[in-house]
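K.L.:
based on what follows, work out the 3D shape:
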Amino acid sequence: MYETYYNLSAKPFRLTPDPSFLFVSAVHKRALAYLRYGLTQGEGFVVITGHVGAGKTTLLKVLLAELGDDVVAAEMVATPMAAKEVIERIGAALGITYEGLHRAAVLQRVEVFLKDRIEEGLRVVLLIDEAQNLTTEALEELRMLTNQQHRGKPYFQVFLVGQNEFRHTLQRADMEQFRQRVIASYHLSPMDAEETEGYVMHRLKRVGWRGDPEFTRDAFAEVHRYAGGIPRRINTLCDRLMLFGFLEERHVIDSEAVRVVSDELLEELRAQGLETVQEDQPEAIASDVAVSSEGVAGQFAALGLAIERMLNQGHREAALEDRVEELEARLSELEARLMKLGPGTVADVPRPSTNDSDLAFDDDHGIEGFDDLPGPDDDPYHGTDR
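P.N.:
Below you'll find the model as predicted:
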């Protein structure tokens, strides 16, 4: 539709991950370096985390495209699964048939497959997306499998790509053994304003854009403010901006156009009962509470914000509902404590707004407790149990 109007060869802001549109921001460049470094080590786990829509899956696809003929790659999108299901999912990813077989027989088939690849001089890499869905038991099963070797070589190497809550899972005390098997870890933070502008221009030029429509500087600033530097959010907004420009016969996209379109998107999200575009997934709840103001009043406001954000996202999974109930209980306790401080105390605490545009992103790279993990220039065995 608007592609013809603006003489473009294709839609520049598709939501489907496409390595050919990869924009290498500073954080994406570093994440790729960690992925490539991990690949050279041939063992253990490589972990990449980031916000929803941060570009994690695209990076995986780039890595896949770079693999040599000596690497057998198996892709898997994680879902909540019991430990006993892990080997079956790995078998399916490797193309191994196991219908009607019990777990021991499936494991035997997988082991034979992996040993045969080693005998052929090949290595196997398992790429797991949406790793935040893996249970602790499933992760432990993966760890045990990666400990297995044949002729001194590990059965396979695992790349885990997941949302922010996966970082919190790995920070738990009972995950110490798993952390020792991680050879590289990186967290994708959002792009800054300058990178957001570069990202938009990069995608436009990929489809033959020649200045029509023109994006003003204040339009780029507004896009960054609305989308928060998250690629998928930028794509959603800019795709609608291009459609808006076509319908309104505009050849200049300015800040006013961005505000009009962003308001329309926000109204649509509210009508669907979803969070505003500045949402974070439940993985950010811990940081919401931690980034509180001083004392009980600050905790009260932060917890309220966390609850509102979770409810507005419309998730219905039992685990999330339990988390909401837990936060509500803590909020009630804090409110009771505030009431004891005197009249007006609770009323003075600001309530969270669904229009909050100042929700903070965690810009820390890597996983807490992983400060000594090796990077591309470090000893890969430093701090491990090998």
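
K.L.:
please count neighbours and contacts with C-alpha atoms only from this point.
P.N.:
Fine.

K.L.:
for this protein, what spans make up the strands?
P.N.:
With DSSP state E, the ranges of strands along the chain come out as 45-50, 71-77, 123-129, 149-150, 153-154, 157-162, 182-188, 214-215, 252-253.

K.L.:
for the second one, name the packing helices and strands.
P.N.:
When you say that, I think you mean strand 71-77. Under the contact criterion of 3 or more Cα pairs under 8 Å, 6 or more residues apart in numbering; DSSP states H and E, strand 71-77 touches helix 83-93, strand 123-129.

K.L.:
ok, now the first one?
P.N.:
In terms of contact count using 3+ Cα pairs under 8 Å, 6+ apart, strand 45-50 is assigned the packing partners helix 26-41, helix 56-66, strand 157-162, helix 164-170, strand 182-188.

K.L.:
ok, now with 7 Å
P.N.:
Packed against strand 45-50 by the contact rule (3 or more Cα pairs under 7 Å, 6 or more residues apart in numbering; DSSP states H and E) you find strand 157-162, helix 164-170, strand 182-188.

K.L.:
please give me the structure for this one as well, since I'd like to look at both together:
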Amino acid sequence: MNARNSHLVALGLVRNPFPYTPDAGCYFSTPHLDEQLVELQHCVLSRKGFSLLTAEVGMGKSTLVRRLMTDLTAKNVVSALVFNTFLQGPELLAAVLQDFGLKATGTLSSDISALNTFLLANHREGKTCLLIIDDAQNLSASSLELIRLLCNLETDQEKLLQILLAGQPELEEMLSQHSLRQLRSRLVKHSRLYGLTSTEIADYVRFRFESSGSDGSLVLQTDACQLLLRETQGVPRQIHLIMDRCLYGLAARNGNVIDSNLMKEAINDSRVNLVGAPTADAVGVVPPARARQPWLVAAAFAGLVATGAALGSRFGGVDAGRGQDHGAVAEAIALAAPSPGPELASAPQATVPAPVAQTVAAVSDASGGAATPDAPVMAPQGLFGTGCEPATEQPAGRIVVSQPLAERTHQLLGARLARLADVCMDTRQGQPWLTWSTPQAGHDLNKRLTAARFQIALTEYGSLLPREVDGLWGERSRRALQQFQNELGLSPSGEVDPLSGLLLEKFYVQEQ
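P.N.:
This next block holds a predicted model:
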């Protein structure tokens, strides 16, 4: 074990119990996960055809998929896994063929014929062929139509190709569209993953400790476990992030008990605010402006340098061949910070269009402090009063916007919007309306970090390629946003209006 993990050695661990990458080799089972895994295996081995797996970000979809593939390998199943869902149509089919060891011809009809021949040959040998597409929420409608065509490859009695689409809840909304009802009708199993319960979190942490060499001396106290549940909602990725911080604290204190005080510090330190506004203090933690704990200084500095290097590389500030150029890293970090220069102060900002904002409540800072124009939409307590009327006190620098939802927008996203804690949906004369909080000054796309944030969201939606994220909001970004707006029933302006900003931030800005 290298010096970077010396704190793990001090705790008697031989590996990191809470890595940031999927760890299918150290799999923790719950009754719910076991049930979903068994049922998905049954659908594949019974050759029933088309199955679906959905869960929120960080819930363990990819880990479950890899566990499924591992278990099925011993059961005469030939699997192909496609995770680059930015490939669409013929390119997606070519990736499927390649993962099955076939060569694509570039022609849709001949490629499907080659795949059918391959499937028939394996069927004669008693083998089952499984195609898994991960992050399937990025697939376009035409690619989902291709999936429907592949579902039709069958014998008189059985499906030749078993297909599992795994993705975020947006995938459910896509498949609920009327135009995809033929594909939806072929669905035989839908598995949903949910967050761990308090008891499962305690068992999970103990399991991860023991599988990493602990002798049982490391303890997570019950009150600390409750704080972890409240902060993470049982999402494994977030549990790993916070528990990893706790390990540094234990090593620095030469302790072995994770109590509520240590957990609060770890939770507070793990919160990431991309635009500099403090996050809600949901569990009574000291605000982020406090001094960092000494045991987290090294980790925080390493994370800052890594973030700076990534931003510099993305925006052209750091040459890939200059990994140790500290000046370039500093320049990249400076790029991510708000600049007080006159060129930024005078840059035009997007404002709330008058026709869109049917009800607008201006928000002022009682202390006279400056507003933060690009603060993320949070869940402030008391944002709404009776019904969807704005409450008297509102967060500084923000306004409350209310507007009707187009039929298509409501059909695709209405159910998920209604579940959000910091928006309000009601019906007025038979028309659904949405009310939410948005930055008073709009989203300033002249800021490269703000522009990059929305560009990354558009790559998650699938209308922009990852290599096109550069922090410069130009014609290419506007076209990608217009596609997003048009497909969701919004006005295709190509600019981040309040509703487009809300939808992008809530459903397509990915947690890291």
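
K.L.:
mind telling me the TM-score for this superposition?
P.N.:
The TM-score (TM-score structural alignment, normalised by the length of structure 1) is 0.73; 327 aligned residues with a Cα RMSD of 3.6 Å.

K.L.:
thinking again about what came up before, adding distance to L15 of structure 1, write the helices and strands packed on strand 45-50 of structure 1 out as TSV.
P.N.:
Converted to TSV, these look like this (distance: least, Cα to Cα, whole Å):
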stretch	distance to L15 of structure 1
strand 157-162	18
helix 164-170	20
strand 182-188	18
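
K.L.:
which of the ones you listed sits most buried?
P.N.:
Mean neighbours per residue, mean count of other Cα atoms under 10 Å, is largest over these for strand 182-188, with a mean of 26.

K.L.:
give me the nearest residue to R203 of structure 1, chain neighbours excluded.
P.N.:
Spatially, and ignoring its direct neighbours in sequence, R203 of structure 1 is nearest to P12 (5.3 Å; Cα to Cα, 6 or more residues apart in numbering).

K.L.:
distance check, the counterpart of that neighbour in structure 2 against L37 of structure 2.
P.N.:
Under the alignment (TM-score structural alignment), P12 of structure 1 pairs with P17 of structure 2. According to Cα to Cα, to the nearest Å, P17 of structure 2 stands 23 Å off from L37 of structure 2.

K.L.:
what do you get for S140 of structure 2?
P.N.:
Here S140 of structure 2 is placed at a distance of 27 Å from L37 of structure 2 (Cα to Cα).

K.L.:
again, but for T409 of structure 2
P.N.:
33 Å.

K.L.:
give the aligned range of stretch 162-179 of structure 1 in structure 2.
P.N.:
The alignment of stretch 162-179 of structure 1 onto structure 2 (TM-score structural alignment) covers residues 167-184.

K.L.:
hmm, who's touching the matching stretch?
P.N.:
For stretch 167-184 of structure 2, the surrounding residues in contact (Cα atoms under 7 Å, 6 or more residues apart in numbering) are 53-57, 134-137, 148, 412-413.

K.L.:
which one among these gets closest to F83 of structure 2?
P.N.:
Closest approach to F83 of structure 2 among the contacts of stretch 167-184 of structure 2 (Cα to Cα): D134, at 4.8 Å.

K.L.:
what's the match for the closest one in structure 1?
P.N.:
Structural alignment (TM-score structural alignment) places D134 of structure 2 against D129 in structure 1.

K.L.:
its match: how many residues sit nearby?
P.N.:
Here the number of neighbours of D129 of structure 1 (other Cα atoms under 10 Å) works out to 21.

K.L.:
who's in contact with it?
P.N.:
Applying Cα under 7 Å, 6+ apart, we find D129 of structure 1 in contact with 76-78, 160-162.

K.L.:
go again with 6 Å.
P.N.:
The contact partners of D129 of structure 1, taken as Cα atoms under 6 Å, 6 or more residues apart in numbering, are 77, 161.

K.L.:
what separation is there between it and V260 of structure 1?
P.N.:
Note on D129 of structure 1: its distance to V260 of structure 1, by Cα to Cα, is 35 Å.

K.L.:
and the closest residue to A136 of structure 2 other than its chain neighbours, how far from F83 of structure 2?
P.N.:
Take A136 of structure 2 and drop its neighbours on the chain: the residue closest to it by Cα to Cα, 6+ apart is G167, 4.9 Å away. According to Cα to Cα, G167 of structure 2 stands 10 Å off from F83 of structure 2.

K.L.:
check P31 of structure 2 too.
P.N.:
Distance, P31 of structure 2 to F83 of structure 2, by Cα to Cα: 27 Å.

K.L.:
of these two, who's got more company?
P.N.:
Neighbour count, other Cα under 10 Å: between P31 of structure 2 and F83, F83 has more, with 16 against 9.

K.L.:
residue in structure 1 matching the more buried one?
P.N.:
With TM-score structural alignment as the criterion, F83 of structure 2 lines up with V77 in structure 1.

K.L.:
G245 of structure 1 versus its match, what's the distance?
P.N.:
Using Cα to Cα, V77 of structure 1 is found at 37 Å from G245 of structure 1.

K.L.:
circling back to that earlier point, name the residue in P17 and L37 of structure 2 with the higher neighbour count.
P.N.:
P17 (24 against 18).

K.L.:
the more buried one contacts R208, doesn't it?
P.N.:
Yes. Counting by Cα atoms under 6 Å, P17 of structure 2 touches R208, with 5.1 Å between them.

K.L.:
and whichever residue in structure 2 pairs up with E119 of structure 1, how far from S477 of structure 2?
P.N.:
Mapped onto structure 2 by TM-score structural alignment, E119 of structure 1 lines up with R124. Per Cα to Cα, R124 of structure 2 is found 49 Å from S477 of structure 2.

K.L.:
of those two, which one has the most company?
P.N.:
Neighbour totals were compared for R124 of structure 2 and S477, and S477 leads with 25 against 9 (other Cα under 10 Å).

K.L.:
in a strand, that one, correct?
P.N.:
No. S477 of structure 2 sits outside any strand when classified using DSSP: H, G, I helix; E, B strand; the rest coil, being helix.

K.L.:
how about it, nearest residue that isn't a chain neighbour?
P.N.:
What sits nearest to S477 of structure 2 in space, not counting adjacent residues and going by Cα to Cα, 6+ apart, is Q455, at 6.8 Å.
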